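>>> got a structure for you, letters missing:
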């Protein structure tokens, strides 16, 4: 085929546009309401239609997260680390796709977007490595005055609703999801309202890795609209309000008090800096056991 014929064939070919869907319970449903909203890049160019999640979608995601919690929290820390490392492998394999999506989402050059994606993959590996180490950092034997062993061990809090950062569409997203699931919790994630596409694509990565369905559930849409039922839900144990503005965070914290949810308040974060262990310990509970000596 001549060069002219090849160009003609390319001109005739219709592009295959991607249909983005929610990721709930290991499946890819459309929004229960059937609604979508337009996602645009920084220049106002149309990128895709993203699902506009409803309250019903939020409730379904909580049900899926609760169902998955027993198996995920009961897995060995070493096993969780291996599963999460597999996610990093899958991210690496789809690196070019995420570079394009991050560049569009954040208005970055290809080289800067590539740096963000590489940092996100490295961040995921970093948290995967902490799964079987965090217990040694925050747990241990306690000295007591009596013939007892006194041991403190960390346990996951439960179902955590995570409001992803609005500006950092992948690196920030990974930085808030990975520590939650690395410590045995399950997550309902509300993606960035204006840049949800990398989060929805992350759902595809999770589905093709070894992460059990329901461990991470990804919703897109209006942050305030989705977050309100999650904050009030009696089966949600904790909230990460990173992606909420001050007014929304205040309202959600009031709703969260009804069943004494743990709340991680929003604060300025440099996601390119060393994350430390603060997010790993944010959604851990400490269990202390007394045991008689010699028994």
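Looks like it arrived, so ask away. No experiment lies behind these values; they were computed from the predicted model shown. Numbering: from 1, shown residues only.
>>> When you work out contacts or count neighbours from here on, use the C-alpha atoms and nothing else.
Noted.
>>> In this structure residue 156 contacts residue 187, no?
No. If you go by C-alpha atoms under 8 Å, residue 156 and residue 187 don't touch, sitting 11.5 Å apart.
>>> Excluding covalently adjacent residues, which one is nearest to residue 264?
Distance criterion C-alpha to C-alpha, 6 or more residues apart in numbering; nearest residue to residue 264, sequence neighbours excluded, is residue 240 at 4.8 Å.
>>> second one coming, line it up with the first:
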């Protein structure tokens, strides 16, 4: 079976729903464990970053204004689309990080359907955990306000309550140790509570974040 990583690809940026090349025209090369070239990625400039932040600011008002239920449904759909790219995520992780995980192979099997069904391996487990994390926070989207918000009885004919509000635009920097799970762990709670996110890929392995942008 031929996968996306079998064909050398240049991953573009993802800004404002589009896939532009870097304003500077610069790219970076991602090498595999054996030194082979896996892909090229457009390298964001400061202007690209400013454009991403501005786009997130514009989108944030509408996202925060959406009902918590609708935010959860969007996140569920995102998790479903990640399922469809499960094999790509696993390959992206294994292709660049196998050396670091040598001798630490987990003995757990993946539960879900898809390209990694029944496969034992740390990369498959990380992808599984990332999807589960997103599904978890999708379910929390219409519940966290009930948990965090509270009513405070006061004297007189008044009604006192607290209501959580979105912070705004959040930066999420993927850690090198877990370039997919770590990024989802930052993005999911931010999206759940109505924030817009500017995601920054791991420098050690930026391919999973690039694939996530396609989702």
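Thanks, I have it. Nothing here was measured: the structure is a model prediction, and the numbers come from that model.
>>> sorry, back to before: please identify which of residue 156 and residue 187 of the first structure sits among more neighbours.
The neighbour comparison of residue 156 of the first structure against residue 187 (other C-alpha atoms under 10 Å) goes to residue 187, with 30 against 23.
>>> Report the spatially nearest residue to residue 41 of the second structure, omitting neighbours in sequence.
Once flanking residues are discounted, residue 41 of the second structure sits nearest to residue 11: 4.7 Å by C-alpha to C-alpha, 6+ apart.
>>> And that neighbour, what's its match in the first structure?
Using TM-score structural alignment, the partner of residue 11 of the second structure in the first structure is residue 20.
>>> Likewise for residue 154 of the second structure?
Using TM-score structural alignment as the criterion, residue 154 of the second structure maps onto residue 144 of the first structure.
>>> In three-state terms, label its match for me.
coil (DSSP: H, G, I helix; E, B strand; the rest coil).
>>> What separation do you get for it and residue 290 of the first structure?
Distance, residue 144 of the first structure to residue 290 of the first structure, by C-alpha to C-alpha, to the nearest Å: 10 Å.
>>> what residues are shared contacts of these two?
residue 150 (C-alpha atoms under 8 Å, 6 or more residues apart in numbering).
>>> the more surrounded of these two?
Taking neighbours as other C-alpha under 10 Å, residue 144 of the first structure and residue 290 compare with residue 290 leading, 13 against 10.
>>> ok, the more buried one - contacts?
148-151 are the contacts of residue 290 of the first structure under C-alpha under 8 Å, 6+ apart.
>>> for the nearest residue to residue 156 of the first structure once chain neighbours are set aside, what are its contacts?
Computed as C-alpha to C-alpha, 6+ apart, the closest residue to residue 156 of the first structure that is not its neighbour in sequence is residue 284, at 4.7 Å. The contact partners of residue 284 of the first structure, by C-alpha under 8 Å, 6+ apart, come to 154-157, 183.
>>> and residue 127 of the first structure, how far is that from residue 84 of the first structure?
8 Å.
>>> Could you do residue 230 of the first structure as well?
The value you get for residue 230 of the first structure to residue 84 of the first structure, if C-alpha to C-alpha is used, is 25 Å.
>>> Same check on residue 223 of the first structure?
Between residue 223 of the first structure and residue 84 of the first structure the computed distance is 26 Å (C-alpha to C-alpha).
>>> now residue 177 of the first structure
11 Å.
>>> In contact with the counterpart of residue 208 of the second structure in the first structure, which residues?
In the first structure, the residue equivalent to residue 208 of the second structure is residue 198, according to TM-score structural alignment. Contacts for residue 198 of the first structure (C-alpha under 8 Å, 6+ apart) come out as 98, 101-102, 105, 169-170.
>>> May I see the residues you listed organised as TSV, with distance to residue 70 of the first structure, neighbour count and secondary structure added?
Output for these, formatted as TSV (distance: C-alpha to C-alpha, whole Å; neighbours: other C-alpha atoms under 10 Å; DSSP: H, G, I helix; E, B strand; the rest coil):
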residue	distance to residue 70 of the first structure	neighbour count	secondary structure
98	31	24	helix
101	34	26	helix
102	34	28	helix
105	35	25	helix
169	29	26	coil
170	28	32	coil
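>>> ok, and those in the second structure?
Mapped onto the second structure and checked by both residues aligned by TM-score structural alignment, their matches' C-alpha atoms under 8 Å, the contacts of residue 198 of the first structure keep the contacts 98, 101-102, 169-170.
>>> Surely residue 57 of the second structure forms part of a helix?
Yes. Applying three-state DSSP, one finds residue 57 of the second structure inside a helix.
>>> That one touches residue 196, doesn't it?
Yes. With contact defined as C-alpha under 8 Å, residue 57 of the second structure reaches residue 196; the gap is 7.1 Å.
>>> shared neighbours, these two?
Common contacts of residue 57 of the second structure and residue 196 (C-alpha under 8 Å, 6+ apart): 168-169.
>>> which of these two has more neighbours?
Set side by side, residue 57 of the second structure and residue 196 show more neighbours around residue 196, with 27 against 18, by other C-alpha under 10 Å.
>>> Just give me the match in the first structure for the more buried one.
Aligned partner of residue 196 of the second structure by TM-score structural alignment: residue 186.
>>> gap between that match and residue 11 of the first structure?
Counting by C-alpha to C-alpha, the separation of residue 186 of the first structure from residue 11 of the first structure is 46 Å.
>>> With residue 87 of the first structure instead?
37 Å.
>>> Let me see the ranges of the strands in the stretch 151-295 of the first structure.
Counting by DSSP state E, counting those that start in this stretch, the stretch 151-295 of the first structure has strands at residues 159-163, 186-190, 216-219, 238-240, 262-264, 284-292.
>>> Now tabulate these in TSV and tack on distance to residue 27 of the first structure.
Output for the strands of the stretch 151-295 of the first structure, formatted as TSV (distance: least, C-alpha to C-alpha, whole Å):
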stretch	distance to residue 27 of the first structure
strand 159-163	18
strand 186-190	14
strand 216-219	9
strand 238-240	23
strand 262-264	28
strand 284-292	28
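>>> Thank you kindly, that will do.
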